[in-house]
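Peer 1: No letters, just coordinates:
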């Protein structure tokens, strides 16, 4: 694979990375900033069962997962800007409407709609980056985007807590809608259209199905996309069990946001380091090495808990911190490798991958959370299983050979919108 491959856009590099991260960050914000508000909105909207409060996250994720497959073909037909801005408008309207939600059912519906709008940001950010970069340059840019993006999980819960100290739970949605307006205006004024007219595909069922077929027939792309499903399962498993582990087992209490944010900081550091070394070592070598270390670390973690029982918090945090550090190396490079050969159908590929990774990965993460038995032993086992699944998918993508550098693949001929 060529060391670097780029196509120019008219934004300064720093602004391009910051804008892409901000667009993706709206999705993380819609989840993480909500967490402190769950007890308050549950009480205000008469939610009888405490566990039902988390449905505001579940419904958002359903909308986010299902709709990505729609935004993909739309962005390949109409370009990147228009579908992106439509998605942002949907996100903003749903956020502001949630302020007036009279019942919990209405709020859940609006969260579903908000997730549907946010789906456009994830799909189109990946497509825009693929339009402008390929090869190791794409992995470098995605690493830096992810590094900035990881600031959101660090600060969002604290922002939510501050908002609740100054106002009711509706202030959370006012903040989401307001920030959405700011980022939308930024994108409207500064983000260029990155998909040329002669590279657009007709919005016909036959062409859409052909696009899906092109994606599914590519062994490398599908292998790394399926690896991404297990990778997403890892992070969802962590999110679903973090409160139970940090607060329930280790009784961190008010220190929980700090411990949670520190792991996000580790991921940001890992993304920065990946951007520095991917040009030298390549995406495959980094991803393959990281997943093997992740698997070994998880197995040692599991065996240690079986033999010794409850670990001291520093030991637990070392095991978990190393895994989450490696997660960033695996996720960034696997996502880049899945998109690398599909530049001609980048929107369709991003939408298809995003949908099944979100839906299946969330299911895997839910499975890990359901294994929780008051100890971290099943969580460590779940992480090991996710790493094993990731490794198997990578072996499939690479026909059984790891640590290669790959070769630059020719892009698939595009059908233009005028055909």
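Peer 2: Everything's here; your move. Note that the structure is a prediction, hence the values are computed from the model and not measured.

Peer 1: From now on I want contacts and neighbour counts done on CA atoms only, so please keep to that.
Peer 2: OK.

Peer 1: what about residue 102, neighbour count?
Peer 2: 11 (other C-alpha atoms under 10 Å).

Peer 1: Residue 246 too?
Peer 2: Residue 246 has 19 nearby residues by other C-alpha under 10 Å.

Peer 1: One more: residue 254?
Peer 2: 9.

Peer 1: Let me see the contact set for it.
Peer 2: Neighbour list for residue 254: empty [criterion: C-alpha atoms under 8 Å, 6 or more residues apart in numbering].

Peer 1: From residue 159, how far off is it?
Peer 2: The gap separating residue 254 from residue 159 is 15 Å, by C-alpha to C-alpha, to the nearest Å.

Peer 1: what about the strands in the stretch 1-150 of the chain?
Peer 2: Listed in chain order, the strands of the stretch 1-150 of the chain (DSSP state E, counting those that start in this stretch) span 5-6, 133-134.

Peer 1: The structure to be compared is supplied as follows:
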């Protein structure tokens, strides 16, 4: 028997589901991107030195990766709604705790706890979408969700900068608590339970481990999970070092929010375009093309960063192109990786999200700490991650890229069990 919070009286339509899933995921993004303009002030007030300010971001990423191991299994047993409410309540309470932190060590500890406790906000939305649809249609819906979700990274730094100027950096955490409350009310009033009795899973540790093992060992899935973790890890590296890179290396701190937001616009446009073309061309064709494109742009970025006195006007267009490629990669690789796992969608989303976030946090932290006053470490990591990601996708696809939608379905049927 699935234990459920009282469901909404009327099911969500597709449009409302897309917006609500995007907002749930956006809480995590706001908790990262709104912090960026305030890292310098946090470091000054709490006596953090050098690149240590980046731990405010990387600790949250790491916590989200570690915490993602657990919510999917509980969502497969008790339902999607209860797990979301635990994540939302934790988001609100720990945001208030961060606002009251009196030392840098306490702030980092609370950020780590917040990432762990709120991981369900990243895990459960993908499981809810998978409860409704699969395949290329899931890729289309995920693209639309990502398109709305990505509005937050565009506006969050500007919101954070305004709050910083008017009320100080602690008020940014207060804004997080307010946003969590508003989204929580929407979930309570409108989101029905999407887990069916037929797909409910046992909560016993052996069952959880078996489901997670199944989600890990499927060859047609794991290359996409780890491959996307690597390429997004290089994005996390940019997030960690963006405040220093833009404000200090390029001397454009006053325009940080505008520059950061404009670099994300390419990702928004890519997700919109992907939602229009993916069902025609297939998630594999679009995603593989984008991964190769990411590698080419990374090579150009490395060349540019190696030139004496790289300018901001050279760096930003190439970064925006990289972001656009990531926009195509994210939704398509996620949909391909989730395709075999409707019966264990929560556990599969959990382990896959955990791998992406943990890998991204560790890799992004290492890239951020390698910051040397130039964009070279970032460019080198982007190129290396694109090459390794392509190798992993080739492994999953048995060395054959660009499968058409019909051919991809036959491939899944032929290799359904490993």
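Peer 2: On my side now, so go ahead. Bear in mind the structure is a predicted one, so any value in this text is a computation, not a measurement.

Peer 1: Would you give the TM-score for this superposition?
Peer 2: For these two chains in superposition, a TM-score of 0.90 is obtained (TM-score structural alignment, normalised by the length of the second structure); 403 aligned residues with a C-alpha RMSD of 2.2 Å.

Peer 1: Let me have the strands of the stretch 1-150 of the first structure in CSV, extended by mean neighbour count and distance to residue 293 of the first structure.
Peer 2: Below are the strands of the stretch 1-150 of the first structure laid out as CSV (neighbours: other C-alpha atoms under 10 Å; distance: least, C-alpha to C-alpha, whole Å):
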stretch, mean neighbour count, distance to residue 293 of the first structure
strand 5-6, 14, 29
strand 133-134, 24, 27
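
Peer 1: got those as a markdown table, with distance to residue 311 of the first structure columns?
Peer 2: What follows is the strands of the stretch 1-150 of the first structure, written out as a markdown table (distance: least, C-alpha to C-alpha, whole Å):
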| stretch | distance to residue 311 of the first structure |
| --- | --- |
| strand 5-6 | 46 |
| strand 133-134 | 43 |
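
Peer 1: Does anything pack onto the top helix by length along the first structure? Which helices or strands?
Peer 2: When the first structure is parsed with DSSP state H, its longest helix is helix 104-132. For helix 104-132 of the first structure, the packing partners by 3 or more C-alpha pairs under 8 Å, 6 or more residues apart in numbering; DSSP states H and E come out as helix 13-32, helix 55-78, helix 81-98, helix 135-149, helix 346-371.

Peer 1: contacting residues around the helix or strand just after the longest one?
Peer 2: The element immediately downstream of helix 346-371 of the first structure (helix or strand, assigned by DSSP states H and E) is helix 377-397. Applying C-alpha under 8 Å, 6+ apart, the external contacts of helix 377-397 of the first structure come out as 219-224, 226-228, 230-231, 233-234, 237, 288, 291-292, 294-296, 298-299, 301-302, 305-306, 368-369, 371-372, 401-402.

Peer 1: Compute the inter-axis angle for helix 377-397 of the first structure and helix 346-371.
Peer 2: Inter-element angle recorded for helix 377-397 of the first structure and helix 346-371: 150 degrees (by axes from the mean of the first three to the mean of the last three C-alpha atoms, to 10 degrees).

Peer 1: May I see the ChimeraX selection of the buried members of the contacts of helix 377-397 of the first structure?
Peer 2: Of the contacts of helix 377-397 of the first structure, the buried ones go into a single ChimeraX selection, burial set by 16 or more other C-alpha atoms under 10 Å:
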select :219,220,221,222,223,224,226,227,228,230,231,233,234,237,288,291,292,294,295,298,299,301,302,305,368,369,371,372,402
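
Peer 1: Let me have the helices and strands packed on helix 104-132 of the first structure in JSON lines, adding distance to residue 407 of the first structure as columns.
Peer 2: Shown next, in JSON lines, are these (distance: least, C-alpha to C-alpha, whole Å):
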{"stretch": "helix 13-32", "distance to residue 407 of the first structure": "26"}
{"stretch": "helix 55-78", "distance to residue 407 of the first structure": "26"}
{"stretch": "helix 81-98", "distance to residue 407 of the first structure": "31"}
{"stretch": "helix 135-149", "distance to residue 407 of the first structure": "9"}
{"stretch": "helix 346-371", "distance to residue 407 of the first structure": "19"}
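
Peer 1: just those: most buried one?
Peer 2: With neighbours taken as mean count of other C-alpha atoms under 10 Å, these reach their highest mean count in helix 135-149, at a mean of 27.

Peer 1: so what does that helix touch, helix or strand wise?
Peer 2: So helix 135-149 of the first structure, by 3+ C-alpha pairs under 8 Å, 6+ apart, packs with strand 5-6, helix 13-32, helix 104-132, helix 256-281, helix 313-339.

Peer 1: so which of the helices and strands packed on helix 104-132 of the first structure gets nearest residue 336 of the first structure?
Peer 2: Nearest to residue 336 of the first structure, of all those, is helix 135-149, at 5.5 Å by C-alpha to C-alpha.
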